[in-house]
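Asker: Let me see the structure of the following:
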Amino acid sequence: MMDNLLDKYAKLVVKTGINIQKGQLLVINSPIECADFARRIAKAGFEAGCSDVKINWSDEKFSRIRFDGAAREIFDDFPKYRYDMFMSFKEKGAAIVSIHASDPLIFKGVEQEKLRRAQMAAGKALLEYRSALMNNELRWCVVSIPTPAWASKVFPASLSEDEAVSKLWQAIFSAVRIDEHTDPIEAWNKHTDFMQRATEFLNNQQLVSLHYTSGLGTSLTVKLPVGHIWAGGAEIAADKVKFVANMPTEEVYSLPDRNGVDGVVYASKPLIYQGDVIDGIKLVFKAGRVVEYSAARGEKVLKQLLETDEGASHLGEVALVPYDSPISNSGILFYNTLFDENAACHLAFGKAYPTCLTGGDKMDTVELLSHGVNDSLVHEDFMIGTEDMEIVGTKADGSKIQIFTKGNFVDF
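Answerer: Predicted coordinates:
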């Protein structure tokens, strides 16, 4: 039975996630611990008619050894051969699958300056490649499978490693709508149809701002730029082919005006960033910028994140996720943003998706900034949704409309 479920999952990623086209190159970014699933995706890709498959392996345990042992200045360099590899993927119009299954605390205790330098070097070197992904020039999909280290962080120590992995598999299959008796591709078609109705509802409102409140103390106003676009579920790439960028996905998202965020917001879940847990986050915004911040745990790491560059202290994404959704209802804290962001409404520090602005995918950075679209080397989601969250939208004529009540979308 497990082999059948894994093959269903691999086929779903290839057919619905990246929607591979005949003759197209398939690239799989995979941890070495996920080799079996990467090979299943490769097999499904060839069966669907891709021209070739390239697997870009990573080894987080070796990365930890390197961060511990190498000198700081080593991390200022991003190897040219890796730059050439990623740029060749872009030039060939590859479809990109990334398996995200890391130990959430693998870099705990690593010197933060080394992590910062590595992040900056990669961010600058791969700016064009990452822009191609965020502009949907390439079709891409991020998925996940259990690893022992990750599963052991999610579930209590009283469970054996095998039991923890088994429970995490069950949770992932549920989140991506895979079971023994149904066709997951058809299930995803129905799911993305619902999300399309949600995006149409929001786009038809032509909102100018959102106001969030919650029992945690959140009272935040987020201005939305003229021409903003709500997206969610399936997206359309530059080649006009539909794809799903995240599996699972429960979010409908857009971009805020980088200079139009005011008030206070409290995070409702921990943020895992570079191997550290940041919990109990409180942020105060003025004219779009974080002017005060605190965290019950990991405040120094939060400071580093916000100081990555000028855009890191501004927002680049606003996402609406019903509290009554499969991942939220599981009650599991996954310590993995791919899952946790789909359990709660969230915001993101840093870079915005240009595709969420009319004509944004054709604009350069300067033009995007002039429209209020944030730019940064980082894009980090943090969760703010609660079961009592209320969100009220304001239209151009000043009228109000309830968007969320008691943590969920109003009927539309």
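Asker: going forward, measure contacts and count neighbours with C-alpha atoms only.
Answerer: Noted.
Asker: in stretch 195-203, what counts as buried?
Answerer: Using 16 or more other CA atoms under 10 Å as the burial criterion, the residues of stretch 195-203 that qualify are 195, 196, 198, 199, 202, 203.
Asker: Any chance of those residues in CSV with distance to residue 243 as columns?
Answerer: As requested, the buried residues of stretch 195-203 are exported to CSV (distance: CA to CA, whole Å):
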residue, distance to residue 243
195, 14
196, 13
198, 17
199, 16
202, 21
203, 20
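Asker: To compare with the earlier structure, here is another sequence to fold:
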Amino acid sequence: MTFESNLDKYAELTVRVAVNIQSGQSLWINAPIHHPEFVRLIARKAYQAGAKHVHIEWQDAICTQIKYTYAPDEAFHEYPSWRAQALDELADNNGAYLLIDADDPELLKDIDPSRISANSKAAGAKLVKWRESMSSYQMTWSIIAAPSSAWAKKVFPHLEEEAAISALWDAIFKATRVDQENPIQTWVDHNATLRSKREQLNEKQFRKIHYRAPGTELSVELPANHIWRGGSATNETGGFDFNPNIPTEEVFISPHRMGTHGTVRSTKPLSYQGNLINNFSITFDNGRVVDYTAEQGFESLKAMIEMDEGAHYLGEIALVPHESPISNSNLIFFNTLYDENASNHLALGRAFPTCIEGGTSMSKEEQESAGLNNSLIHVDFMIGSAEMDIDGEHADGTIEPIFRKGNWAF
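Answerer: Predicted coordinates for the structure are as follows:
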């Protein structure tokens, strides 16, 4: 199968499954400047699917790096209101948003973390409504990926640049199942499998989840009337399905804000805002982070946790079997979209109101009272391995295996 045919199928999968464009919808694509042909393919297919407008927002990583290097400090305490208003308008009109991730995992490694943190806080304050629309599925959105030279060389350091990019494309096509004969039907089947797992977990309504692995001994309480999610999601405004992430191998839940106890150890590097955080551990008491260490990227980890009070608490726990396509590739992608789908993971920060019955119609105060966390950030980090066991604890205290040696126990 040729690269061109795979790229065409990838664009088709993006339009028909990831954002699942409906007639009359507008699509906003946040795209890297070095993939114009791929973006044009997506735009063409989106219009053919019935899109009314396709707006392209081009991003250049080098210009981002230049700004962080040379702009005055006050620039990072501001965020353009016009962009926030445009995104809010997209959400208000039930538009679709697509992010094509091609970031260099260490783009900002030489930048003062306080500048990055200030920019995140400024953006978070302006994008509250937008992010609420996304987390409550009031609009359609998805994240996919495409290689950049720097990212490809990080994953395949032994290859020359062109060969590394080609190898990363191949890895992306395999992880997204684009290399199969009918990727769209394959994703219909895959989403059905994930739906079956989340339905089984929803029936059990575990009170707590317990993790055990080298360096990890963690207990996480779940809120009452919780809802496991995973695979496809449903646009609450239009009633049609879409996939927020491609690839995805997870089922996930938002835990009770105050119910996490113990220590967890990372198993893969975390690329956070252009910096790598590696070999780190986090300790929780009564839900809150009380201690953390990192062999690499400690200052970035500190800046992330100190972003706001909500960043000290979990907003998500996700189950991913060790025997899955991305994990079986034996690659470290240095990209959260991919690495989180090779491993059980947790997320610090904002919870999902869709993960509790009636959550999307609750006020912020009601969500917090129900146990959901709120924060400017939502950052996934990987904790799973073939050595991890996970148990569910029922309301009567009985224990049931969920994972054994990194894979489903039921």
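Asker: What does the TM-score come to for these two?
Answerer: The pair, once superposed, lands on a TM-score of 0.98 when counted by TM-score structural alignment, normalised by the length of the second structure; 408 aligned residues with a CA RMSD of 1.0 Å.
Asker: My assumption is that residue 208 of the first structure lies in a strand; please confirm.
Answerer: Yes: for residue 208 of the first structure, which was evaluated using DSSP: H, G, I helix; E, B strand; the rest coil, the result is membership in a strand.
Asker: quick one on the thing from earlier: pipe the buried residues of stretch 195-203 of the first structure into TSV and attach secondary structure and distance to residue 15 of the first structure per row.
Answerer: TSV is the format used below for these (DSSP: H, G, I helix; E, B strand; the rest coil; distance: CA to CA, whole Å):
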residue	secondary structure	distance to residue 15 of the first structure
195	helix	19
196	helix	19
198	helix	23
199	helix	23
202	helix	28
203	helix	28
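Asker: Residues touching stretch 279-299 of the second structure, excluding its own?
Answerer: 113, 215, 256-269, 275-278, 301, 312-314 (CA atoms under 8 Å, 6 or more residues apart in numbering).
Asker: For ChimeraX, write the select line for the buried members of the residues you listed.
Answerer: Applying 16+ other CA under 10 Å to those, the buried members can be selected in ChimeraX as follows:
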select :113,256,257,258,259,260,261,262,263,264,265,266,267,268,269,275,276,277,278,301,312,313,314
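Asker: So which of the contacts of stretch 279-299 of the second structure are in helices?
Answerer: Assignment to helices by DSSP state H places the following of the contacts of stretch 279-299 of the second structure there: 113, 301.
Asker: coming back round to it: just give me the closest of the buried residues of stretch 195-203 of the first structure to residue 100 of the first structure.
Answerer: residue 195 (23.5 Å; CA to CA).
Asker: To which residue of the second structure is the closest one aligned?
Answerer: In the second structure, the residue equivalent to residue 195 of the first structure is residue 194, according to TM-score structural alignment.
Asker: Could you verify my assumption that its match touches residue 243?
Answerer: No: look at residue 194 of the second structure against residue 243 with CA atoms under 8 Å: they stay out of range, at 11.9 Å.
Asker: Which neighbours do these two have in common?
Answerer: Counting by CA under 8 Å, 6+ apart, the contacts common to residue 194 of the second structure and residue 243 are residue 231.
Asker: Distance check, residue 267 of the second structure against residue 88 of the second structure.
Answerer: Using CA to CA, to the nearest Å, one obtains 37 Å as the distance from residue 267 of the second structure to residue 88 of the second structure.
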